[in-house]
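Participant: Predicted model, plus sequence, below.
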Amino acid sequence: MAVVHGVGQQYEGERSLQLTIAPALCDGIDHAGGVVPADDDIHVAFYGNLFREEDARGDEEPGEPRSGDNSVEAGLALAWWRAAAHVDPENVQSPDDVTDTRGKTSLTVKAALRALSMSRFATRATQRALLGELRQVRHYLYGDGREAVLEKVCAQIAPDTEVVVGHSLGSVVAYEALCALPGHRVRALITLGSPLGIRNLVFDQLRPAPSMGRGVWPGVGVQWTNICDRHDVVALVEQLSGLFGDGDPAVTDVRPSPGLAEGTEVIRDQTVDNGWRAHDLLRYLRASATGRAVHAGLTS
């Protein structure tokens, strides 16, 4: 199986991530009562180094994006800020209640990052790190980073890969990689803390492009489970059912079930509680819901 990581991994590597990701995923499978695979059966589809800026200054203060067009960062930051204020009101003030010295609402990227850094979503994350994550999303979806990332990840989904797990931006990469590999043999896609459902900024930028409000299904016979923490503001749209395949958006927490016929294009949306690290990859991997979905994909 392959795990596609999310943003913020530009200083890591495949082997270093493997040391933590494989045991965490095995723990999740064990918690679910499944048969635990060997660590070396779990492969990290690594692309983080493609986002490393060799000439970046480490002492830069967080601020507005360096490019002239900051609409993507601003749009995502504001959406995440509003979501964080909704789910974590004790720590995050709503952007509608924030004003500057002139009595005007301050809706800059920097203000959003400052608010997000106080939320349970971004525990221990600096404003600089959050800005870097926004830039990586923009670089992939709107810049020139997509082709190189997809080429690298597609090459790491082997003919014998049965399960693909994608976290955060990695869920977008995993989805697009499967769509770009006709005839792949992957049987299960598990998306964790996914922004795939964010209209306009993410969903409508997917390749292949959605048609009539529905995204393309990522392969014949693929079982898709989407898992999110309700406090994870990256997963702004908790339920992907109704956006892809034939699912009913009114149905929540659909568990893998023998009652669903093989080949049925229905996303099983499920929620978990990751505590104060709502978007944390390792906590997602250790969740029994993730373990059940992986085990189902390996044994179907």
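Facilitator: Perfect, thanks for sending it. Numbering: from 1, shown residues only.

Participant: For the rest of this, base every contact and every neighbour count on C-alpha atoms.
Facilitator: Fine.

Participant: ends of stretch 83-92, how far apart?
Facilitator: According to C-alpha to C-alpha, to the nearest Å, stretch 83-92 extends 10 Å from its N-terminal end residue to its C-terminal end residue.

Participant: Could you list the buried residues of that stretch?
Facilitator: When neighbours are counted by 16 or more other C-alpha atoms under 10 Å, the buried residues of stretch 83-92 are found to be 83-85, 87-88, 92.

Participant: Now do the helices in this protein.
Facilitator: 14-31, 71-87, 109-116, 127-141, 146-155, 169-179, 281-286, 288-299 (DSSP state H).

Participant: could you list every residue that touches Ser171?
Facilitator: Shown in contact with Ser171 (C-alpha atoms under 8 Å, 6 or more residues apart in numbering): 4-6, 165, 191-192, 194-196.

Participant: how about 7 Å then?
Facilitator: Counting by C-alpha atoms under 7 Å, 6 or more residues apart in numbering, Ser171 touches 191-192, 194.

Participant: Same question for Gln136.
Facilitator: When contacts are taken as C-alpha under 7 Å, 6+ apart, Gln136 is in contact with 7, 51.

Participant: That one and Gln10, how far apart?
Facilitator: Note on Gln136: its distance to Gln10, by C-alpha to C-alpha, is 10 Å.

Participant: alright, now check it against this:
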Amino acid sequence: MAELVMVHGIGPQRETEEELHRNWVRTLARTLRDNGHPGQAARLEDGSLTVAMAYYRHLYDRYAPRNEWDMPLPEPVAAAGEDVAEDIADNIRQHASDPAARDEATRALDELHAEVGPEQGPAEVLRMFVAMLGRLGPIARSGFAALSSTGVFHLGQVAAYLEDETVREGAIEAVLSRVTPDTRAVVAHSLGTVVAYEALHRLEQPLPLLLTFGSPLGLRSVIRRRLRPQPLRSPAHVKRWVNVADRDDFIVATLRLRTLFPDDDAVLERTRLVRNRNTDPHAATQYLRHWETVEPLAELL
């Protein structure tokens, strides 16, 4: 019976549903209050505005590393993770705000492609990509790939969703089980935007708002090849879709998501650009601190 359904993205196993729910709600309430909406903030905080977190991170338990060097990913998942890693580096090469970061990503990709040979399997290539990502400034500052196992596991979450039907269907069900006729908005971050996209195509009742941020929708070699349904189009029952991106968010596939959709798609609006803190440009709470992100919710609620 939640009026607002939140869908998380990639992250550590130790981050529980309760922690994610609390952090998102607290940040959202602060942004509403700071921008002249104390009543909505109070409703969020006291629970009179019902909020649910669609939680699916437990589905990755079998892929969680036991130590820094452990990488329990089957070959298809490792190969998909490699595709994700290359796209992330290419995102930095294409739209990082710092020209030095763009040059750094270009050099790293060229060097890596020169090193990769047919004797290496997907797992070893993925390790090489993770090591490369960990040296790139925008990612190194965020801690995304601080350890080999951490980076592999984060990439593995995206890859496992795309390659493991149990994970995929479980995540989609986590969203659909939270969305009811009372739901007024779905708010999704990172991989959660992919889950929400696929889940909401199965929705059978109207949804006033889909709000996405830090989205990898549109990654060329991964999402656009494996996303369901194809070609890209807004879910039929979604009435408004607002997407938000930071050009230094390395997960963001494109700053112009709208251009990947049909010209007559009137649901998805032009992407709103924000500037998150340089130390963690992909964090969900960084996006929720911006009025550009929260304004559509304020209008709706």
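Facilitator: Sure thing, it's come through. All values derive from a computational prediction rather than experimental measurement.

Participant: which of the contacts of Ser171 of structure 1 does structure 2 keep?
Facilitator: Contacts from those that recur in structure 2, judged by both residues aligned by TM-score structural alignment, their matches' C-alpha atoms under 7 Å, are 191, 194.

Participant: Can you add distance to Leu236 of structure 1 and give the contacts of Ser171 of structure 1 back as CSV?
Facilitator: Converted to CSV, these look like this (distance: C-alpha to C-alpha, whole Å):
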residue, distance to Leu236 of structure 1
Thr191, 13
Leu192, 12
Ser194, 8
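
Participant: Give me the buried subset of the contacts of Ser171 of structure 1.
Facilitator: For the contacts of Ser171 of structure 1, burial is judged from neighbour counts taken by 16+ other C-alpha under 10 Å, and it is met by 191-192, 194.

Participant: Nearest to Thr264 of structure 1, out of the helices of structure 1?
Facilitator: Taking C-alpha to C-alpha as the measure, these were each checked against Thr264 of structure 1, and helix 288-299 came out nearest at 14.0 Å.

Participant: Which residues outside stretch 86-96 of structure 1 are in contact with it?
Facilitator: Against stretch 86-96 of structure 1 from outside (C-alpha under 7 Å, 6+ apart): 82, 84-85, 105, 107, 115, 118-119, 231.

Participant: Closest one of those to Gln205 of structure 1?
Facilitator: Set against Gln205 of structure 1, the nearest of the contacts of stretch 86-96 of structure 1 by C-alpha to C-alpha is Arg82 (21.7 Å).

Participant: Pull the contacting residues for the closest one.
Facilitator: 94-95.

Participant: got it, and Asp246 of structure 2?
Facilitator: If you count contacts by C-alpha under 7 Å, 6+ apart, Asp246 of structure 2 has them with 273-276, 281.

Participant: ditto for Gln156 of structure 1
Facilitator: Shown in contact with Gln156 of structure 1 (C-alpha under 7 Å, 6+ apart): Ala45.

Participant: where's it relative to Asp97 of structure 1, distance?
Facilitator: For Gln156 of structure 1, the distance to Asp97 of structure 1 equals 46 Å [C-alpha to C-alpha].

Participant: same check, this time on Pro37 of structure 1
Facilitator: From Pro37 of structure 1 over to Asp97 of structure 1 (counting by C-alpha to C-alpha), the distance is 50 Å.

Participant: about what we covered before: can you name the two of the contacts of stretch 86-96 of structure 1 that sit furthest apart?
Facilitator: Within those, Thr105 and His231 form the most distant pair, 24.5 Å apart (C-alpha to C-alpha).

Participant: Residue in structure 1 paired with Leu260 of structure 2?
Facilitator: Aligning on TM-score structural alignment places Leu260 of structure 2 opposite Leu243 in structure 1.

Participant: Go ahead and confirm its match touches Trp217.
Facilitator: No: Leu243 of structure 1 is not in contact with Trp217 according to C-alpha atoms under 7 Å; the separation is 9.9 Å.

Participant: Understood, closing this out.
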